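A predicted structure for the sequence below; I have some questions about it.
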Amino acid sequence: MTPAEIERSRFNMIEQQIRPWDVLDAAVLELLGQVRREQFAPTALRGLAFMDTEVPLRTPHDEALRQGHCMLAPRVEARSVQDLKLQKTDRVLEIGTGSGYSAALMASLAASVLTLEIEAALAETARANLREAGIANAEVRHADGAQGAPADGPFDAILLSGSVAAVPPALLQQLKPGGRLFAIVGNEPMMRAQVITRVGEGRFETASPWDAIVPRLQNFPEPSPFQF
């Protein structure tokens, strides 16, 4: 693609996919035009970066998508970041780094981002992507994020970049008072975005603003298939 074609594709992504999904925050929309999403996609798949689809981050592609090793669709990543309502002073935890694109968006809005990736090769690629994008306040850590990062908390915001059957209570305890956690919760064919806010000691409020089906994060508990 020529530079002009790339910029036209970026414009169409924002105007035709992301705005219609109620992503209307001016700061988020500005970032979507500045952070070069295509640079976070594998070189051979950069043509998919602006499409309304998940982009596999390794081969074989079908296995990568099954295991959640992918960039989520642009509208999902943008709406997830918007719904956290990040402030310049926020410390953010992300679980499921993937390409590093969501971390780049959040690092541009917040004070710092710690992002955890269970796959070592993806973690290393995400570090390189963030360096290339000039993002200095996001740390990529090769780690299983199912229990969060309690030694590094508490956090103002936590983003789960993938779906879970349920949000583990251990993650909620890593929120500061007033902190927000975003996750996509449920099982196919019904998953809902949840924004959970810590409103007091042991007290949380949950909003479920929209539906989306996205791949699972690894190592999070699944409900038993057996019912008695």
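Noted; the coordinates are in hand.

drop to CA atoms for contacts and neighbour counts, all remaining ones
Will do.

Would you indicate which residues of the longest helix along the chain are buried?
Ranked by residue count under DSSP state H, the longest helix found in the chain is helix 120-132. Going by neighbour count (16 or more other Cα atoms under 10 Å), the buried part of helix 120-132 is Leu122, Ala123, Glu124, Thr125, Ala126, Arg127, Ala128, Asn129, Leu130.

Quickly note the distance from the second one to Val195.
Taking Cα to Cα, to the nearest Å as the criterion, Ala123 is separated from Val195 by 26 Å.

Following element in sequence after the longest helix of the chain, please.
Reading on from helix 120-132 to the C-terminus, the next helix or strand found by DSSP states H and E is strand 138-142.

got another, please set it beside the one above:
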Amino acid sequence: MVPTGEDLVRAVRAAGIGDERLLDAVRATPREGFVPPDARADAYHDVPVPIGHGQVTTQPSLSAMMIDSLGLGGTEHVLEIGTGLGFQTALLARLAAGVVTVERVPDLAHRARRNLARQGVRNVELRVGDGSGGVPERAPYDAILVSAAFPDVPAPLVEQLRLGGRLVQPIGPGGREQVVCFARTPTGLERRRLVTPASFVRLRGRYGFPT
């Protein structure tokens, strides 16, 4: 039997996600429109998909767990670091007022922009560049999602998160991480909870690992 979007919804629900807005976003976002043509057979399996340039998509249930930790209500201004081909970006766009997303690899950014346009996602501002420094001119952000690993949260991202805002990032060397949810307090970041163990590519840039 050929898997469908409902199979992804079931996988996300099995990962512990009960937020119906998030489940509806997964249901309404066709993942086949955000993977390479030769990977469409795997689009509705809950697995990462290679997208070139040494990158893979985030497993859908893992994306959902990270997004769920942000506690989005629909009015938020969100920063995403690591656009990939745009599937996670599209989910964020359905759940927030607007998304600023940064992709380091120009080819991936071009493909993501095309994918988002084809799906009619218009509340996304996609930048090409070094995501480790965030996008200060569009700050402050209510929530920040980082889809690459580094042992610490880069200082510019902390500064760009509003007081009370949440940030989710894989903390580790790349390849074996703890995905952690933080909240911004008057004294800096406060660790709120461990979301899940996972494996991510490294965050590269001025405030990450050397490119």
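Ah, there it is. Predicted model, so just to flag it, every value in this text is computed and none were measured.

re the thing from before, and the buried residues of helix 120-132 of structure 1, which is closest to Asp156 of structure 1?
Leu130 (21.6 Å; Cα to Cα).

isn't the closest one right next to Gly98, touching?
No: between Leu130 of structure 1 and Gly98 there is no contact under Cα atoms under 8 Å: 11.5 Å.

which residues in structure 2 form helices?
Going by DSSP H, structure 2 shows helices at 5-14, 20-28, 60-70, 87-95, 106-118, 155-160.

so which of the ones you listed gets nearest Val47 of structure 2?
Using Cα to Cα, those put helix 60-70 closest to Val47 of structure 2, at 7.0 Å.

And the closest one, what does it pack against?
helix 5-14, helix 87-95, strand 141-146, strand 161-171, strand 177-185, strand 188-198 (3 or more Cα pairs under 8 Å, 6 or more residues apart in numbering; DSSP states H and E).

Mean distance of the fourth one to its aligned residues in structure 1, please.
So the one you mean is strand 161-171 of structure 2. Mean deviation of strand 161-171 of structure 2 relative to structure 1 after superposition (mean Cα distance after the TM-score superposition for structure 1): 0.8 Å.

whereabouts in structure 1 does that strand align?
For strand 161-171 of structure 2, the aligned range in structure 1 is residues 175-185, judged by TM-score structural alignment.

cool, and the third one?
On the basis of TM-score structural alignment, strand 141-146 of structure 2 is assigned to residues 155-160 in structure 1.

now the helices of structure 2 as TSV including distance to Glu177 of structure 2?
Listed next are the helices of structure 2 as TSV, based on distance: least, Cα to Cα, whole Å:
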stretch	distance to Glu177 of structure 2
helix 5-14	20
helix 20-28	24
helix 60-70	13
helix 87-95	19
helix 106-118	24
helix 155-160	19
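
Can you tell me, leaving aside adjacent residues, what's nearest to the most centrally placed residue in structure 1?
The structure's structure 1 has its C-alpha centroid closest to Ser161; by Cα atoms, centre = their mean the separation is 3.5 Å. The shortest distance from Ser161 of structure 1 to any residue other than its chain neighbours is 5.2 Å, reached at Gly96 (Cα to Cα, 6 or more residues apart in numbering).
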